[in-house]
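Peer 1: Sequence first, then the predicted structure:
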Amino acid sequence: MIFSKERPFLLVGAGKMGGAMLSGWMAEGIDPAAIVVSDPRLSEEMDALLKRYGIRHVTSVPGDLRPAIVLVAVKPQMMDAVLPGLKPVVAPDTLVMSVAAGTPVAKFHDYFGEVPVCRCMPNTPAMVKRGITAVFPTRQVTAEQRQEVGSLLSSVGKVVWLDSEDQIDLVTGVSGSGPAYVFYMAEALSEAGRAAGLPEELAHELAVATVCGAGELMHQSGEHPATLRQNVTSPNGTTAAALDVLMHAEGLQPVMTEAVAAAVKRARELAE
């Protein structure tokens, strides 16, 4: 690894996304002595995680720290408040990673100069090693740094590399925000079951198990979702009746397309 106790991995922001990735890395066995977490307000859960593994925690970044990698995992709106405090510790060969939506590479170069930067768009299933992270590396990222980023991110899920920074906002709309869409689908299915007459608790249990099971089936089978859908749809059967509603011209697809477009639009607005 390119980071160590002497030149650590600095995680700036241990909220939902930063915390999810850190949890995955700890489960993977990464040396906690080589990690420093900077966050002024830790959640109880994250505080317990850091204490469990003995990870160093600071409320602000010490000026004498010399990290090999800095992962910026704060909200885009906080960047202008956070980045000035990192300037003293970011050296020309420090790899800066960002998981913030709508924060372009140019923002980091404005603060730190032409350092290597990887814009990353992960999602929260990284916490259970089932995430997917899209990465755009700048030309300054060395082969060794790219390999390190790939190794880190693949330990919490799948990694895909992007050719253009513009693709990051599109990825945000699909997979970055995507888990929330799936969670909401489980909510909606549960509520539909309750409205049909099932006890609320049973409807919830059935909906959650169905969404989880269907996702795992897609993962393990490798089949296209359309093929799996067709496999469970008998002509004129119950599933076909339901799909006639969901696949109507005004059904799920146009709503999903509109939702992703809204997320992409917001990601681009955050960059302005």
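Peer 2: Everything's here; your move.

Peer 1: C-alpha only now, for contacts and for neighbours.
Peer 2: Fine.

Peer 1: so where do the strands sit in the protein?
Peer 2: Ranges of strands in the chain, per DSSP state E, are 9-12, 35-38, 56-58, 69-72, 95-98, 117-121, 131-137, 157-161.

Peer 1: how about the last one: buried residues?
Peer 2: Residues of strand 157-161 classed as buried: G157, K158, V159 (neighbour count, 16 or more other C-alpha atoms under 10 Å).

Peer 1: Make sure the last one is actually in contact with V135.
Peer 2: Meaning V159. Yes. Taking contact to mean C-alpha atoms under 8 Å, the distance of 7.4 Å between V159 and V135 places them in contact.

Peer 1: What is the burial count for V260?
Peer 2: 20 (other C-alpha atoms under 10 Å).

Peer 1: The spatially closest residue to it that is not a sequence neighbour: neighbour count?
Peer 2: Computed as C-alpha to C-alpha, 6 or more residues apart in numbering, the closest residue to V260 that is not its neighbour in sequence is G173, at 4.8 Å. If you count neighbours by other C-alpha under 10 Å, G173 ends up with 21.

Peer 1: separation between L86 and V72?
Peer 2: Distance of L86 to V72, computed by C-alpha to C-alpha, to the nearest Å: 10 Å.

Peer 1: For the longest helix along the chain, list every residue counted as buried.
Peer 2: With residue count as the measure and DSSP state H as the assignment, the chain has helix 200-221 as its longest helix. Using 16+ other C-alpha under 10 Å as the burial criterion, the residues of helix 200-221 that qualify are A203, H204, A207, V208, V211.

Peer 1: and if you look at stretch 44-53?
Peer 2: Of the residues in stretch 44-53, those with enough neighbours to count as buried (16+ other C-alpha under 10 Å) are M46, L49, L50.

Peer 1: Distance to T257 for those residues - can I get that in CSV?
Peer 2: What follows is the buried residues of stretch 44-53, written out as CSV (distance: C-alpha to C-alpha, whole Å):
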residue, distance to T257
M46, 35
L49, 38
L50, 40
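
Peer 1: P32: which of the residues you listed is nearest?
Peer 2: Comparing the buried residues of stretch 44-53 against P32 with C-alpha to C-alpha places L50 closest, at 8.7 Å.

Peer 1: Check it against this one:
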Amino acid sequence: MSFSRERPFLLVGAGKMGGAMLSGWMAEGIDPAAVTVCDPNVSEEMDALLKRHGIRHVTSVPDDLTAGIVLIAVKPQMMDQVLPGLKPAVAPDTLVMSVAAGTPVSRFVREFGEVPVCRCMPNTPAMVKRGITAVYPTPSVSEDQKADVARLLSAVGKVVWLDSEDQIDLVTGVSGSGPAYVFYLAEALGEAGRQAGLPADLAHELAVATVCGAGELMHQTGEHPAVLRQNVTSPNGTTAAALEVLMHAEGLQPVMTEAVAAAVKRARELAK
């Protein structure tokens, strides 16, 4: 491993995403004594997790700590405040990982020098170990470090590797922000059921169970969504009638394409 008790894994920010990852690592058997969490304001739930596993918690980076890996899991707007304080912990061979949207590799190189960097774009299903994280490694990231990154991130879901940093913003628009699109789909489907005449709570329950069940069906079968859609669409049936609306030239696809483009545009604006 690229970290140890002597050169620990330093998690900077133990909010929802960082906390979900930490929980996953403990479940995977990562040595708690090789982990240090730096966060001045941990939640009660996170504090309980840290104490349960005996994980070291600091509010700022100690001068005598040199990390094997640093994972930065704070909001992009906090980078200017947080990064300078991490300098004592970053050696030339320290692997710097970031899960912050809109913060390019160049920002970390400017702060820490030519260290190996992995930009990572996870998503919130990591909280239930069903996330997917896309990773862009700089050329200086070693094969051993890549293996450690894969092990760490696979604790909360699937891991895919990117060929260029430019792809991170595209991933942000699809999977990074994507869970919110699915949540809104469930919200809109429930509201449509209410407007059709169902009680609001029943319409909501039906919509949420349908979205969850359809997602699990895709996951377990591995079939392409188009195949599953065709499998449940009888000619001239009720599903076909609904899909005729959704798949119209002005239906769901152009709206989704526009939505993803808007997310990508905003990600690129944040990087400037």
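Peer 2: The structure has been received and is ready for your questions. These numbers were taken from a predicted model, which means no experiment stands behind them.

Peer 1: ok, the residue lying closest to G54 of structure 2 once chain neighbours are set aside - contacts?
Peer 2: Among residues not flanking G54 of structure 2 along the chain, P32 sits closest, at 6.6 Å (C-alpha to C-alpha, 6+ apart). Applying C-alpha atoms under 8 Å, 6 or more residues apart in numbering, one finds that P32 of structure 2 lies in contact with M26, H53, G54, I55.

Peer 1: where's the residue lying closest to the second one once chain neighbours are set aside relative to G157 of structure 2, distance?
Peer 2: Read that as H53 of structure 2. Nearest residue to H53 of structure 2 in three dimensions, chain neighbours excluded: P32, at 6.3 Å (C-alpha to C-alpha, 6+ apart). Computed with C-alpha to C-alpha, the distance linking P32 of structure 2 and G157 of structure 2 is 20 Å.

Peer 1: and V174 of structure 2, what pairs with it in structure 1?
Peer 2: Structural correspondence for V174 of structure 2 with respect to structure 1 (TM-score structural alignment): V174.

Peer 1: What is the burial count for its match?
Peer 2: Neighbouring residues of V174 of structure 1 were enumerated by other C-alpha under 10 Å; the total is 18.

Peer 1: Same question for P104 of structure 1.
Peer 2: Counted with other C-alpha under 10 Å, residues neighbouring P104 of structure 1 total 21.

Peer 1: about what we covered before: looking at the strands of structure 1, which is closest to F183 of structure 1?
Peer 2: Distance to F183 of structure 1, taken as C-alpha to C-alpha, is lowest for strand 131-137 among those, at 14.6 Å.

Peer 1: could you pull out the helices for structure 2?
Peer 2: Counting by DSSP H, residue ranges of the helices within structure 2 are 16-27, 44-53, 79-82, 105-112, 143-154, 166-171, 178-196, 200-221, 225-231, 238-246, 252-270.

Peer 1: C120 of structure 2 is nearest to which of those?
Peer 2: Comparing the helices of structure 2 against C120 of structure 2 with C-alpha to C-alpha, the closest turns out to be helix 166-171 (7.8 Å).

Peer 1: Buried ones in that closest one, by neighbour count?
Peer 2: In terms of neighbour count (16+ other C-alpha under 10 Å), helix 166-171 of structure 2 has its buried residues at I168, D169, L170, V171.

Peer 1: Tell me who's in contact with the last one.
Peer 2: Residues in contact with V171 of structure 2 (C-alpha under 8 Å, 6+ apart) are M121, A134.

Peer 1: and it, how far is that from S164 of structure 2?
Peer 2: Applying C-alpha to C-alpha to V171 of structure 2 and S164 of structure 2 gives a distance of 11 Å.

Peer 1: ok, now E111 of structure 2?
Peer 2: Using C-alpha to C-alpha, E111 of structure 2 is found at 21 Å from S164 of structure 2.

Peer 1: One more: Y184 of structure 2?
Peer 2: With the distance defined as C-alpha to C-alpha, Y184 of structure 2 ends up 30 Å from S164 of structure 2.

Peer 1: And P235 of structure 2, by the same measure?
Peer 2: Distance from P235 of structure 2 to S164 of structure 2, by C-alpha to C-alpha: 43 Å.

Peer 1: do K272 of structure 2 as well
Peer 2: To S164 of structure 2, K272 of structure 2 is 17 Å away according to C-alpha to C-alpha.

Peer 1: So the two - more neighbours on which side?
Peer 2: When neighbours are counted by other C-alpha under 10 Å, K272 of structure 2 and S164 differ, and S164 comes out ahead with 11 against 8.

Peer 1: Identify the residues contacting that one.
Peer 2: With contacts defined as C-alpha under 8 Å, 6+ apart, S164 of structure 2 is in contact with Y136.

Peer 1: rerun that using 6 Å as the cut-off
Peer 2: Taking C-alpha atoms under 6 Å, 6 or more residues apart in numbering as the contact definition, S164 of structure 2 lies against nothing.

Peer 1: Over to P8 of structure 1?
Peer 2: Contacts here follow C-alpha under 6 Å, 6+ apart; on that basis P8 of structure 1 touches A34, I35, P67, A68.

Peer 1: which position in structure 1 aligns with A203 of structure 2?
Peer 2: A203 of structure 2 is assigned A203 in structure 1 as its aligned equivalent, the criterion being TM-score structural alignment.

Peer 1: hang on, its match packs against S190?
Peer 2: Yes. In this structure A203 of structure 1 lies within contact range of S190 using C-alpha atoms under 6 Å: 4.9 Å.

Peer 1: A134 of structure 1 versus the match of V174 of structure 2, what's the distance?
Peer 2: Spatial separation of V174 of structure 1 from A134 of structure 1 under the definition C-alpha to C-alpha is 11 Å.
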